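A.B. asks: I would like to see how this sequence folds:
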Amino acid sequence: VPKLVLKPGSTVALHCSSRNRFVRMNSDLKVDGTHRDFDDLPVDWSWERFTVVDGGSGQIALHNAKWNRFVVMDADGLRASSGKAASELPKEWTWERFTVVDAGNGEIALHNAAHNRFIDMSPEGDVKCSAPADVQNLAAGPGMRFRVFE
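C.D. replies: Now for the predicted structure:
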């Protein structure tokens, strides 16, 4: 059952239905998408699982325990942070914080205020930034919508 709220402390995977891919942090410490049906995520796949961390001010951060790193949005797309435990999110790290937006139909979008962009997945599985867009003006292209797998 898709969840709209990402509860701090929970472990989730994010699936882009239009691309049929899960967001993952790979061994190159890049963030991309791996092809897999929503209901078919193997229990032992750790690259696709993220701990939701309270980012303050209604924001969250996504931490991958396998690599002990946070998801970062920079000007070129998404990548892994330097090594940090989930409990060690620095207050000054703004590129790691996202606002969860209801995208309708049981899906969410994730907006980074520092870059004023949403997470966007291409058909090929590249996870990048959208064009600039205010958090309240979700255009929600197909690659910007995610279902939450718990």
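A.B. asks: use CA for all of it now, contacts and neighbours both
C.D. replies: Will do.
A.B. asks: what helices or strands is the helix or strand hosting residue 128 leaning on?
C.D. replies: Under the criterion of DSSP states H and E, residue 128 resides in strand 127-129. With contacts taken as 3 or more C-alpha pairs under 8 Å, 6 or more residues apart in numbering; DSSP states H and E, strand 127-129 sits against strand 31-35, strand 77-80, strand 117-121.
A.B. asks: repeat that for 6 Å
C.D. replies: Counting contacts by 3 or more C-alpha pairs under 6 Å, 6 or more residues apart in numbering; DSSP states H and E, strand 127-129 packs against strand 77-80, strand 117-121.
A.B. asks: ok, and which of those has the densest surroundings?
C.D. replies: Most buried of the helices and strands packed on strand 127-129, by mean neighbour count (mean count of other C-alpha atoms under 10 Å): strand 117-121, with a mean of 26.
A.B. asks: quick one, it and strand 31-35 angle?
C.D. replies: 40 degrees (axes from the mean of the first three to the mean of the last three C-alpha atoms, to 10 degrees).
A.B. asks: circling back to that earlier point, and residue 51, which of the helices and strands packed on strand 127-129 is closest to it?
C.D. replies: strand 77-80 (13.8 Å; C-alpha to C-alpha).
A.B. asks: structure for this one too, so we can compare:
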Amino acid sequence: MQWTTLTATAVGTVLGVMATLAADHVRRRHDRSERDHDTLRTALLEYLTALSRAKDAFSRSELAPERVGAGHIAISEHGVYAAQHQLELVAPPSLLDKARRATLSVLDFHDVVVSGRTPDSGEYIHAWRVAGQARAALIEETRVTLRRI
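C.D. replies: So this is what the prediction gives:
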């Protein structure tokens, strides 16, 4: 047998194996990226849902000055902290910062409501808007992050 034939066969085999390994690597990376994307999207959806439930519930809260500053208890009852902890496992720091700000803005809104501010008061309107702006900033950061993944 000629050495050139044997060498060409060996080189062809090595190149074929390398191409297969490279294709498998690219496919695994793509699959992992899709899983990461879906995991982050699910965690964000759960967090935003819990945050919205809490904000809506707080908007119907009654006057209770003794509950000012106790919003963290009320917000945990709506699963916000649990969803935020889940988000901390999968989200990048920039997104977590926006999520924390959104949580704090809803806590501030809670305090405004239970302190007796009515929906037509300036404090109520301001707290409502700040919470909405924090949520909008989180959603925008989410879009940017999901495009990068």
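A.B. asks: Overlay them and tell me the TM-score.
C.D. replies: Scored by TM-score structural alignment, normalised by the length of the second structure, the superposition of the two chains gives a TM-score of 0.24; 62 aligned residues with a C-alpha RMSD of 5.2 Å.
A.B. asks: Tell me which stretches of the second structure form helices.
C.D. replies: 3-59, 71-77, 80-90, 93-114, 122-148 (DSSP state H).
A.B. asks: can you list those helices in CSV and add mean neighbour count?
C.D. replies: Below are those laid out as CSV (neighbours: other C-alpha atoms under 10 Å):
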stretch, mean neighbour count
helix 3-59, 15
helix 71-77, 16
helix 80-90, 18
helix 93-114, 21
helix 122-148, 17
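A.B. asks: can you tell me which residues contact residue 128 of the first structure?
C.D. replies: Applying C-alpha atoms under 6 Å, 6 or more residues apart in numbering, one finds that residue 128 of the first structure lies in contact with 77-78, 120.
A.B. asks: residues contacting residue 77 of the second structure?
C.D. replies: Not one residue lies near residue 77 of the second structure by C-alpha under 6 Å, 6+ apart.
A.B. asks: distance of it from residue 126 of the second structure?
C.D. replies: Distance, residue 77 of the second structure to residue 126 of the second structure, by C-alpha to C-alpha, to the nearest Å: 24 Å.
A.B. asks: so how far is residue 35 of the first structure from residue 60 of the first structure?
C.D. replies: 25 Å.
A.B. asks: Which one's more surrounded, these two?
C.D. replies: residue 60 (22 against 15; other C-alpha atoms under 10 Å).
A.B. asks: And for the more buried one, nearest residue in space, chain neighbours not counted?
C.D. replies: Distances taken as C-alpha to C-alpha, 6 or more residues apart in numbering put residue 54 closest to residue 60 of the first structure, at 4.8 Å, once the chain neighbours are dropped.
A.B. asks: which SS class is that neighbour?
C.D. replies: strand (DSSP: H, G, I helix; E, B strand; the rest coil).
A.B. asks: count of residues packed around it?
C.D. replies: For residue 54 of the first structure, using other C-alpha under 10 Å, the count is 20.
A.B. asks: That one contacts residue 63, doesn't it?
C.D. replies: No - using C-alpha atoms under 6 Å, residue 54 of the first structure makes no contact with residue 63, being 10.6 Å away.
A.B. asks: Now list whatever residues contact both of those two.
C.D. replies: With C-alpha under 6 Å, 6+ apart, residue 54 of the first structure and residue 63 have no common neighbours.
A.B. asks: what's around residue 25 of the first structure, how many residues?
C.D. replies: So residue 25 of the first structure, with other C-alpha under 10 Å, has 27 neighbours.
A.B. asks: What separation is there between it and residue 100 of the first structure?
C.D. replies: Counting by C-alpha to C-alpha, the gap from residue 25 of the first structure to residue 100 of the first structure is 19 Å.
A.B. asks: Same check on residue 24 of the first structure?
C.D. replies: Distance of residue 24 of the first structure to residue 100 of the first structure, given as C-alpha to C-alpha: 18 Å.
A.B. asks: More neighbours: which of the two?
C.D. replies: A count of neighbours by other C-alpha under 10 Å puts residue 24 above the other of residue 24 of the first structure and residue 100, at 26 against 19.
A.B. asks: No further questions, thank you.
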